[in-house]
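**Student:** The sequence isn't on hand, but the structure is:
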């Protein structure tokens, strides 16, 4: 874009990226208000997990100013269609990995009766009593449960991809920026990939909605 004189400097590109990110965040917020962003059901199982996102210092050196002052957890719920491609992620910053912080998010987004796959974290023990068909994987013994064949590899692969993307964009320096990047990931999976003209077509559509 700089070679084509569309942008005069990297600072201009940074501003443009911020504007486009705002467009995606607004579109996702609009979708959440309209639909509630449900996952699961008869044709889709849900894999849940928590992961730690932290600001990394280059080569382990440098000041942590501008980074997170303490550990933060991200809770992920991934809707996976049976025998089909496509993933529907829901990613939320949480204060703790406790039942009080995680279960309300599950109850809000995951349809009752859905199959939910998780590790054996104690916060999830109540899910069966709440009406979910829960399968667990004991990661201290195996990656795939030998009886149910349940595993959490879908979301573990997703975590690696999300972390690489966000670290490349220097997007985990603040809670707000990290949340915005999660919204962009959701925008891509929930909205862009379903648009008849792909991500660019969806982006033009959402720009026209935000800037009427």
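**Tutor:** Cool, the structure landed. Note that the structure is a prediction, hence the values are computed from the model and not measured.
**Student:** From now on I want contacts and neighbour counts done on CA atoms only, so please keep to that.
**Tutor:** OK.
**Student:** Just give the number of residues close to residue 97.
**Tutor:** Other residues near residue 97 number 19, with proximity taken as other CA atoms under 10 Å.
**Student:** try this one next to it:
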């Protein structure tokens, strides 16, 4: 139960800390439990998407979009450098912003091209939504033609567009939070592992924070659903 609580809250998940606190004696046991709970969260998000559709945007919710690299970093520049570590892992982020509510959709993509990004945006963002982005060429002209209201900011000149007031700072701040979580847990060593960690972040904002009994209550519910007695 201590482990479940820490996982749901994202508190001191390093194995050395949990072993020191007597939660488990074996690193293998902790790794197994973490992996199982990440899959629980990922399956919960899949059920949610299949049942309700994971869609952003309405008259009051704008969407900020951006791409960010989650390439693995070697600790203290030590360790073998594999092809997986050399290769950049691009994550396409779509963040719904509605007053104080934030809803992220995070997808691992092979490239930052229009071919890879636009279909994801069409799938997850409702037409007519206000979209804010930088001036990456993959978005240029495409979003307006698809029925979105699209405003951009030129980051080489300013952080906030002086005419439209457009900015992507909500997602820029969110990237720092997401990356600190994943890098701390070394969660971007492989594409599969990174997808699981991204799913946990989505689960936190879409399901965990909205549950009447909080994150732990939602986690117990999803465990019970996936592993019925």
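**Tutor:** All right, it came through fine. The structure presented is a predicted model; accordingly, all values stated were derived computationally and were not measured.
**Student:** Isn't residue 44 of structure 2 up against residue 220?
**Tutor:** No: with contacts defined as CA atoms under 8 Å, residue 44 of structure 2 does not count as touching residue 220, sitting 11.4 Å away.
**Student:** Looking at the two, which has the bigger crowd around it?
**Tutor:** In terms of neighbours (other CA under 10 Å), residue 44 is the more surrounded of residue 44 of structure 2 and residue 220; the figures are 23 against 15.
**Student:** how far away is that one from residue 89 of structure 2?
**Tutor:** As judged by CA to CA, to the nearest Å, residue 44 of structure 2 and residue 89 of structure 2 stand 24 Å apart.
**Student:** distance of residue 164 of structure 2 from residue 150 of structure 2?
**Tutor:** Following CA to CA, the distance that separates residue 164 of structure 2 from residue 150 of structure 2 is 11 Å.
**Student:** For those two, work out which one has more neighbours and name it.
**Tutor:** The residue with more neighbours, out of residue 164 of structure 2 and residue 150, is residue 150; 21 against 10, by other CA under 10 Å.
**Student:** now for that one: what does it line up with in structure 1?
**Tutor:** Under the alignment (TM-score structural alignment), residue 150 of structure 2 pairs with residue 134 in structure 1.
**Student:** Check residue 69 of structure 2 too.
**Tutor:** For residue 69 of structure 2, the aligned position in structure 1 is occupied by residue 52, per TM-score structural alignment.
**Student:** quick one: the helices in structure 2?
**Tutor:** Remark: helices assigned in structure 2 by DSSP state H are 2-9, 15-20, 27-52, 83-86, 114-124, 142-145, 169-184, 191-203, 214-226.
**Student:** looking at those, which is buried most?
**Tutor:** Highest mean neighbour count among the helices of structure 2 (mean count of other CA atoms under 10 Å): helix 191-203, with a mean of 21.
**Student:** What range does it cover in structure 1?
**Tutor:** The aligned range for helix 191-203 of structure 2 is 175-187, by TM-score structural alignment.
**Student:** Now that stretch on structure 2. Mean distance?
**Tutor:** When structure 2 is overlaid, stretch 175-187 of structure 1 sits 0.3 Å from its aligned residues on average, using mean CA distance after the TM-score superposition for structure 1.
**Student:** Distance from the chain centre to that stretch, please.
**Tutor:** Remark: stretch 175-187 of structure 1 is offset 8 Å from the chain centroid, using CA atoms, centre = their mean, to the nearest Å.
**Student:** and for that stretch, what are the contacting residues?
**Tutor:** Here stretch 175-187 of structure 1 makes contact (CA atoms under 8 Å, 6 or more residues apart in numbering) with 21-22, 24-25, 27-28, 68, 88-93, 162, 166, 171-172.
**Student:** go on, stretch 29-46 of structure 1?
**Tutor:** 77-82, 88, 108-117.
**Student:** again, 7 Å this time
**Tutor:** Stretch 29-46 of structure 1 has contacts (CA atoms under 7 Å, 6 or more residues apart in numbering) with 77-82, 109-111, 113-117.
**Student:** I'd like the residues you listed laid out as TSV, including distance to residue 60 of structure 1.
**Tutor:** Shown next, in TSV, are the contacts of stretch 29-46 of structure 1 (distance: CA to CA, whole Å):
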residue	distance to residue 60 of structure 1
77	30
78	31
79	35
80	36
81	39
82	41
109	37
110	39
111	42
113	45
114	42
115	41
116	37
117	35
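**Student:** Could you check how many residues crowd around residue 213 of structure 2?
**Tutor:** Residue 213 of structure 2 has 12 neighbours, counted by other CA under 10 Å.
**Student:** That one -> structure 1?
**Tutor:** Using TM-score structural alignment as the criterion, residue 213 of structure 2 maps onto residue 197 of structure 1.
**Student:** Could you check how far its match is from residue 23 of structure 1?
**Tutor:** 17 Å.
**Student:** ok, now residue 207 of structure 1?
**Tutor:** Distance of residue 207 of structure 1 to residue 23 of structure 1, given as CA to CA: 6 Å.
**Student:** what's the answer for residue 55 of structure 1, then?
**Tutor:** 25 Å.
**Student:** got it, and residue 148 of structure 1?
**Tutor:** Using CA to CA, residue 148 of structure 1 is found at 42 Å from residue 23 of structure 1.
**Student:** Then residue 122 of structure 1?
**Tutor:** Residue 122 of structure 1 is 38 Å from residue 23 of structure 1, by CA to CA.
**Student:** contacting residues around residue 9 of structure 1?
**Tutor:** Counting by CA under 7 Å, 6+ apart, residue 9 of structure 1 makes contact with residue 2.
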